[in-house]
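Q: sharing a model prediction with you, sequence too.
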Amino acid sequence: MDVEELRQRLEHEKESLPLPLSITRQFSIDYAQVDDLLAWQQLASHHHLVCLDDEFYPPLLKQIYDPPVILLVKGNLESLNLPAIAVVGSRAVSQSGQSLTKQIVTDLVSAGLSLTSGMALGVDGIAHRAALDCRGVTVAVLGTGIEEVYPKRHQSLYDEIVERGCVVSEYNPHVKPFAGNFPKRNRIISGLSLGTLVTEARLKSGSLISARMAMEQGREVFAMPGNVMGGQSQGCHELIRNGAKLVEVAADILEELTSLYQFQLEELQTSHHIDQQEMCDLPFASLLASVGYETTPIDQIVEHSGIAINLVLEQLLELELLGWVEAVPGGYIRQKRS
């Protein structure tokens, strides 16, 4: 792609947007800096420019009211199109919030979902790390240019995300942190995802912006309740009062999203030849995510996994032989996470 071709594509995409957007929208990409974008793309084979009309532009993101006209992607481009769940929350997350975030993300990724978040301190970083630790795929959406790591302490996390998934930005490569850009990037986090989970948020938390945008985009919103004596989860409680689904375990999310993400995965495998099993190596991942760490009845496992009971029994036996689950009176218990 040369400079003139990229300029023409950007102009065409601007004109093809709905009328209010094509007239009033302020684009993040400065056309005068097209040379910089192409120079960045040519620096490495894992640098990608993805325009709205590209094959790899995420179809879910294209459906939102104001999709970015161009995405800068660093890492594995195919990971951008895997069925995803967004996880957001407090920067000053409590110890219990950290533990619950890790557990739920591990189970969701084990079920075959990728993890989308914003690489901020607190819940974002914990969610990315949990996905990486169980060999899952994770996507970080930045509120800075794609070459600006913010916060700086997340440099190693950034490098691992590029290796295992990808980082994404709508800004030119070296745009510095600016407060107004972070709420704007939240529409991309929710737009890439089938649903958004808020694991810990105060009433004025920025995470509620992501939840509100997910609702406006017609996506599922999930919230984890917390201690009513403290203020760390008041925002989550407010979301639940306003219709978000209360989440205690990953299965609460999977039972809402299973049909959606299986359909999306089938579509992607047909069009892009993506093998999800290569991206997540846990055995019988969707079934495993339906078995809790307390006794889970067999009928509940069948319902949550969406798998026929004869196949469930066969796979549970194999998981038991491998040490992943244990048969107990009343059902099964999961024995390990990764």
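A: Perfect, I can see it now.

Q: from now on I want contacts and neighbour counts done on CA atoms only, so please keep to that.
A: OK.

Q: pretty sure Phe222 contacts Leu197?
A: Yes: when contacts are counted by Cα atoms under 8 Å, Phe222 is listed as touching Leu197 (4.5 Å).

Q: more crowded one of these two?
A: Leu197 (29 against 26; other Cα atoms under 10 Å).

Q: tell me how far that one lies from Val93.
A: 15 Å (Cα to Cα, to the nearest Å).

Q: quick one: the strands in the stretch 51-200 of the chain?
A: 70-75, 84-88, 114-117, 138-141, 166-169, 195-198 (DSSP state E, counting those that start in this stretch).

Q: on contacts alone, who are the packing partners of the third one?
A: Other helices and strands packing on strand 114-117, by 3 or more Cα pairs under 8 Å, 6 or more residues apart in numbering; DSSP states H and E, are strand 84-88, helix 95-110, helix 123-133, strand 138-141.

Q: most packed of those?
A: strand 84-88 (a mean of 31; mean count of other Cα atoms under 10 Å).

Q: picking up where we left off before, switch the helices and strands packed on strand 114-117 over to CSV; also include distance to His174.
A: Shown next, in CSV, are the helices and strands packed on strand 114-117 (distance: least, Cα to Cα, whole Å):
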stretch, distance to His174
strand 84-88, 25
helix 95-110, 31
helix 123-133, 21
strand 138-141, 15
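
Q: A further structure is provided below for comparison with the first:
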Amino acid sequence: MSIFPKPNPTTCIARGDKKYPNRLKDLYDPPSNLYIDGDLRLLNKPMIAIVGSRKASPEGLKNAAAFAQELSRAGLLIVSGFARGIDGAAHQATLCLGPKHFTMAVCGAGVNVIYPKEHLGLAKNIRKQGLLVSEYPLGTPPKSGHFPRRNRIIAAFSIGVLVVEAAEKSGSLITARLALELGREVFAVPGSIRQPLSRGCNLLIQQGAKLVQNPQDILEELIFEKNPL
């Protein structure tokens, strides 16, 4: 965990504020406040979540990066949970495309508390080319209960959720379930029945998630308007 010194103040948007994102009002328990670092205009862009295992395989990391870049090129903002593994790969791959490609990290701590600490550089780049978002006040340390609750925000912001790689009891399945409850699209990348990190995705597909093999499979299912800044 690292405390992140910031040159610009964090914005706090209360639930009753006109700037409060309408998408979060779909939740039965929307955050009372949102603490945001970055360009608030990005909150209006169409978003897709890319989530998955913290202990991702090399193939999973490559898939996360490939999907993130192609979906970003198509005009979607890439949302994830700022964790190790799939989340970090999706954030980083989007940033590597350069300006006009944006990512949002929904954090399980205050936006100035960087967890995991090795993502300090990633956080700095996201602030320049995206958004750091949390429902927790500045200085709040990460706690295990924060991360499942963070997942509902990821699901609500997104028009769809892609699970790239996940074990049978992965927190990513929570995000997928919440997305389904909110009427969002759920996508999953299939894998070998012998691969533990594919069991969660295969289970989602068995339960009705859309099997995807490439970004075009997702784009054919989603209807959205590009919202350039």
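A: Received the coordinates, thanks. Quick caveat, the model's predicted, so the values are computed rather than measured.

Q: what would you report as the TM-score here?
A: The TM-score (TM-score structural alignment, normalised by the length of structure 2) is 0.93; 222 aligned residues with a Cα RMSD of 1.4 Å.

Q: who's in contact with the residue nearest to the spatial centre of structure 2?
A: Geometric centre of structure 2, nearest residue: Ser80, 1.7 Å, by Cα atoms, centre = their mean. Going by Cα atoms under 8 Å, 6 or more residues apart in numbering, Ser80 of structure 2 touches 49-51, 87-88, 90-91, 103-106, 154.

Q: for Leu268 of structure 1, which of the helices and strands packed on strand 114-117 of structure 1 is the nearest?
A: Closest of those to Leu268 of structure 1 is strand 84-88, at 12.6 Å (criterion: Cα to Cα).

Q: packing partners of the closest one?
A: On a contact count with 3+ Cα pairs under 8 Å, 6+ apart, strand 84-88 of structure 1 meets strand 114-117, helix 123-133, strand 195-198.

Q: one more time with 6 Å, if that's ok
A: strand 114-117, strand 195-198 (3 or more Cα pairs under 6 Å, 6 or more residues apart in numbering; DSSP states H and E).

Q: state the span of structure 2 onto which the first one is aligned.
A: What it means is strand 114-117 of structure 1. The counterpart of strand 114-117 of structure 1 in structure 2, using TM-score structural alignment, spans residues 77-80.

Q: what's the mean deviation for the matching stretch versus structure 1?
A: Superposing on structure 1 and averaging over aligned pairs (mean Cα distance after the TM-score superposition for structure 1), stretch 77-80 of structure 2 comes out at 0.4 Å.

Q: so which of the helices and strands packed on strand 114-117 of structure 1 comes closest to Leu72 of structure 1?
A: From those, taking Cα to Cα, the stretch that ends up closest is strand 138-141, at 10.1 Å.

Q: now the helices: where do they sit in structure 2?
A: Counting by DSSP state H, residue ranges of the helices within structure 2 are 58-73, 86-95, 120-128, 146-157, 171-181, 196-206, 215-219.

Q: looking at the contacts of Ser80 of structure 2, which is nearest Pro142 of structure 2?
A: Pro142 of structure 2 lies nearest to Val106 out of these, by Cα to Cα, at 12.3 Å.

Q: so what does that closest one match up with in structure 1?
A: Under the alignment by TM-score structural alignment, Val106 of structure 2 pairs with Val141 in structure 1.

Q: tell me the contacts of its match?
A: Val141 of structure 1 makes contact with 118, 167-169, according to Cα atoms under 6 Å, 6 or more residues apart in numbering.

Q: mind checking how far it is from Leu132 of structure 1?
A: Per Cα to Cα, Val141 of structure 1 is found 16 Å from Leu132 of structure 1.

Q: check His46 of structure 1 too.
A: Note on His46 of structure 1: its distance to Leu132 of structure 1, by Cα to Cα, is 19 Å.

Q: what do you get for Ser233 of structure 1?
A: 26 Å.

Q: ok, now Leu316 of structure 1?
A: 25 Å.

Q: that older thread, gap between the residue nearest to the centre of structure 2 and Lys18 of structure 2?
A: From Ser80 of structure 2 over to Lys18 of structure 2 the distance is 25 Å, taken as Cα to Cα.

Q: quick one: Glu168 of structure 2 from Ser53 of structure 2, how far?
A: Separation of Glu168 of structure 2 from Ser53 of structure 2 (Cα to Cα): 10 Å.

Q: okay, the two: which has more neighbours?
A: Ser53 (24 against 16).

Q: show me what the more buried one aligns to in structure 1.
A: Aligned partner of Ser53 of structure 2 by TM-score structural alignment: Ser90.

Q: that's all I had, so thanks and see you.
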